[in-house]
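In: Kindly generate the corresponding structure for this input.
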Amino acid sequence: MDCCMNEDKKKALQALKTSKGQIDGIIKMIEGGRYCIDISNQIIAAQGLLKKANLMILRQHLDNCVKDAFLNDTGEEKVDEIMNLLGKLLK
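Out: This next block holds a predicted model:
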């Protein structure tokens, strides 16, 4: 497992922190009775940040974990992991 904090993970972490703030704001919007379309637009924005963070984490995984696995002839397991994840993303 990769425990280092590389640039992709730092960017993903920032995107996640930003989306956390957006979600807190969305909760306040709902509690404050804000217009539904405004709430929905904020939810879409938060989802976009979550997707962006996920892509950064996956890129880091491919660049490091998967690459190392193939160099050590253990890549088949990593391919299965990626395929399972893609199955979830494509549902």
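In: switch to C-alpha atoms for all contacts and neighbour counts from now on
Out: Noted.
In: Would you check how far apart residue 57 and residue 18 are?
Out: 16 Å (Cα to Cα, to the nearest Å).
In: what about those two, which has more around it?
Out: residue 57 (18 against 15; other Cα atoms under 10 Å).
In: just to confirm, which helix or strand has the more buried one in it?
Out: Secondary structure assignment for residue 57, by DSSP states H and E: helix 36-61.
In: Please provide the structure for the following sequence as well, for comparison with the first:
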Amino acid sequence: MNGEQKQALQALKISKGQIKAIIRMIEEERYCVDVSNQIIAAQSLLKKANLLVLKQHMNHCVIEAFQHDNGSQKTDEIIELLSKVIDK
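Out: The predicted structure follows:
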């Protein structure tokens, strides 16, 4: 496991804890704005984890694919992913 993967895993574990806490907050009928702020924080961690996964993919899988003349397929995958991120 490389550095990006470790960081992504850590961010996902933290967001998992945050989501559990958000569920408790809703069950306890906590103030809506406080719940929303926690949801935003969890989303931020998920975005960070996704960027780290994509960085790892670009630095390893995509480079390797170009070295083996299969780079266009990886480029298409990245474009498809980016279109999902941009549309939202």
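In: Report the TM-score for the pair.
Out: Remark: TM-score between the superposed chains equals 0.97 [TM-score structural alignment, normalised by the length of the second structure]; 87 aligned residues with a Cα RMSD of 0.4 Å.
In: Onto which residues of the second structure does the helix holding residue 57 of the first structure map?
Out: Mapped onto the second structure using TM-score structural alignment, helix 36-61 of the first structure spans residues 32-57.
In: before we move on, what about stretch 6-19 of the first structure?
Out: The aligned range for stretch 6-19 of the first structure is 2-15, by TM-score structural alignment.
In: For that stretch, what is the distance to the chain centroid?
Out: Computed by Cα atoms, centre = their mean, to the nearest Å, the chain-centroid distance of stretch 2-15 of the second structure equals 9 Å.
In: Mind listing what's buried along it?
Out: Within stretch 2-15 of the second structure, the residues that count as buried by 16 or more other Cα atoms under 10 Å are 4-5, 8, 11-12, 15.
In: Give the helix, strand or coil label for residue 33 of the first structure.
Out: Classification of residue 33 of the first structure using DSSP: H, G, I helix; E, B strand; the rest coil returns coil.
In: which helices and strands does whichever helix or strand residue 16 of the second structure is part of pack with?
Out: For residue 16 of the second structure, the host element (DSSP H and E) is helix 3-27. On a contact count with 3 or more Cα pairs under 8 Å, 6 or more residues apart in numbering; DSSP states H and E, helix 3-27 of the second structure meets helix 32-56.
In: name the element residue 79 of the first structure belongs to?
Out: Here residue 79 of the first structure is assigned to helix 75-89, by DSSP H and E.
In: list the contacts for residue 79 of the first structure?
Out: residue 66 (Cα atoms under 8 Å, 6 or more residues apart in numbering).
In: before we move on, the earlier item: quick one: the helix holding residue 16 of the second structure to chain centroid distance?
Out: For helix 3-27 of the second structure, the distance to the chain centre is 11 Å (Cα atoms, centre = their mean).
In: ditto for stretch 69-79 of the second structure
Out: 20 Å.
In: what's the closest non-adjacent residue to the residue nearest to the spatial centre of the first structure?
Out: Closest residue to the average C-alpha location of the first structure: residue 54 at 2.0 Å, with Cα atoms, centre = their mean. Closest residue to residue 54 of the first structure apart from its sequence neighbours, by Cα to Cα, 6 or more residues apart in numbering: residue 12 at 7.2 Å.
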